[in-house]
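>>> Just a sequence and a predicted model for now, questions to come.
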Amino acid sequence: NNTLSNKGYVTDDVEMLENIDNKIYTYGSSKGPYVPVRVGKSGINKSDLRYVKTVGEFDVMCRYTETVMANIGTSISKGEFPIAPYQLNKAIPCSYCDYKSVCRFDNQRNRYHYLTKLSEDEALQRMKDELNGNTKDTTGGEV
């Protein structure tokens, strides 16, 4: 059943994937219930490589997430909790938010945090840059 299958990134460590699901080699052309990529005797199926990250990439993503969460926690503890939803192209999260009546964001008075779409490689590079103390983007603006 696809509705219960895992989604997201997995490691490129096939031995670890086999530890997650010891039947990983038996699914053939299907994905198993625990690992969202197909694995054969020659490794991870080439068409599934877009879901695969190296141990180093996972480390960067985890450290970046921890940093962002710590910064948000520090801001909240200081009483800083700005109303600043994002806008990516024409998409805004307010359309799906259950707390619109509490937030009272008004696009006439408040400003969106405008995002630009990044490739996975660009996003990973920005994470690395920020972790290394470099917060300038390629246009010279702040990230």
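Ah, there it is.

>>> drop to CA atoms for contacts and neighbour counts, all remaining ones
Will do.

>>> quick one: buried residues of the longest helix seen in the chain?
As assigned by DSSP state H, the longest helix anywhere in the chain is helix 55-77. Using 16 or more other CA atoms under 10 Å as the test for burial, helix 55-77 gives Glu57, Phe58, Val60, Met61, Tyr64.

>>> For Gly40, see how far away the fourth one is.
What it means is Met61. Using CA to CA, to the nearest Å, we find Met61 at a distance of 27 Å from Gly40.

>>> Let me have the buried residues of helix 55-77 in CSV, extended by distance to Leu131.
Output for the buried residues of helix 55-77, formatted as CSV (distance: CA to CA, whole Å):
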residue, distance to Leu131
Glu57, 13
Phe58, 14
Val60, 8
Met61, 10
Tyr64, 7
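
>>> Put this next to the first one:
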Amino acid sequence: MASRPERCALVLRYESQRRELAVGLDTTLLDVRILAAHLFELALPTSSKELPWDLTYEDNEGDEVHLTNDMELQEAFTMPSLTIAVHMKRNLLEATINEHVLPAVQSSLATVADWFTQLSHDTPETTSVPRRRDRAESETESESDDEL
């Protein structure tokens, strides 16, 4: 008679949502990722690239542990009470652009816009632009013109 795999009480948490379930100790990290994606309607990658979210839990010493492989998950199953948190990864490039680059560009654009507004309100001084001489009036015509 085959023995039934042992089970572990697992809590998955994402933002304010919380799901409690029992999983077998033979559950893989991929299984947990698929469960989290299904329960919280998160995107799974279409290729082998990284997920846009992480799975973490707090160990007995209070350290946050990132689950990256099945061995770490098996270690997590030894916890008396296991809560795995789902965190959206922060896109560093997007965050840098939004926090630093865009505000600088926007303030520069505002400065340029103010400058153009000021220019349009200023009355230009009347200065005479020197008239350009026509070629026929030139005092220094080349001799090659006479040869034609």
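Yep, it's here. What you see is a predicted model; the values in this text were computed from it and never measured.

>>> Mind checking how well the two chains overlap by TM-score?
Taking TM-score structural alignment, normalised by the length of structure 1 as the basis, the two superposed chains have a TM-score of 0.23; 48 aligned residues with a CA RMSD of 4.2 Å.

>>> Looking at the buried residues of helix 55-77 of structure 1, which is nearest Lys128 of structure 1?
Ranked by distance to Lys128 of structure 1 (CA to CA), these are led by Val60 at 6.5 Å.

>>> measure the nearest residue to that closest one once chain neighbours are set aside to Arg63 of structure 1 for me?
Leaving aside its sequence neighbours, Val60 of structure 1 sits nearest to Lys128 (CA to CA, 6 or more residues apart in numbering; 6.5 Å). Using CA to CA, Lys128 of structure 1 is found at 9 Å from Arg63 of structure 1.

>>> Please tell me how far Gln125 of structure 1 sits from Val68 of structure 1.
As judged by CA to CA, Gln125 of structure 1 and Val68 of structure 1 stand 15 Å apart.

>>> let me redo that: His113 of structure 1
Taken as CA to CA, the span from His113 of structure 1 to Val68 of structure 1 is 16 Å.

>>> The nearest residue to Gln87 of structure 1 once chain neighbours are set aside: what's it in contact with?
Of all residues not flanking Gln87 of structure 1 in the chain, Tyr114 sits nearest, at 4.9 Å (CA to CA, 6+ apart). Contacts for Tyr114 of structure 1 (CA atoms under 8 Å, 6 or more residues apart in numbering) come out as Tyr86, Gln87, Leu88.

>>> Buried by neighbour count, from those: which ones?
Buried subset of the contacts of Tyr114 of structure 1 (neighbour count, 16+ other CA under 10 Å): Gln87.

>>> Dump the contacts of Tyr114 of structure 1 to JSON lines, plus secondary structure.
Output for the contacts of Tyr114 of structure 1, formatted as JSON lines (DSSP: H, G, I helix; E, B strand; the rest coil):
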{"residue": "Tyr86", "secondary structure": "strand"}
{"residue": "Gln87", "secondary structure": "strand"}
{"residue": "Leu88", "secondary structure": "strand"}
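
>>> Mind putting the contacts of Tyr114 of structure 1 into a markdown table with distance to Cys103 of structure 1?
Converted to a markdown table, the contacts of Tyr114 of structure 1 look like this (distance: CA to CA, whole Å):
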| residue | distance to Cys103 of structure 1 |
| --- | --- |
| Tyr86 | 14 |
| Gln87 | 16 |
| Leu88 | 19 |
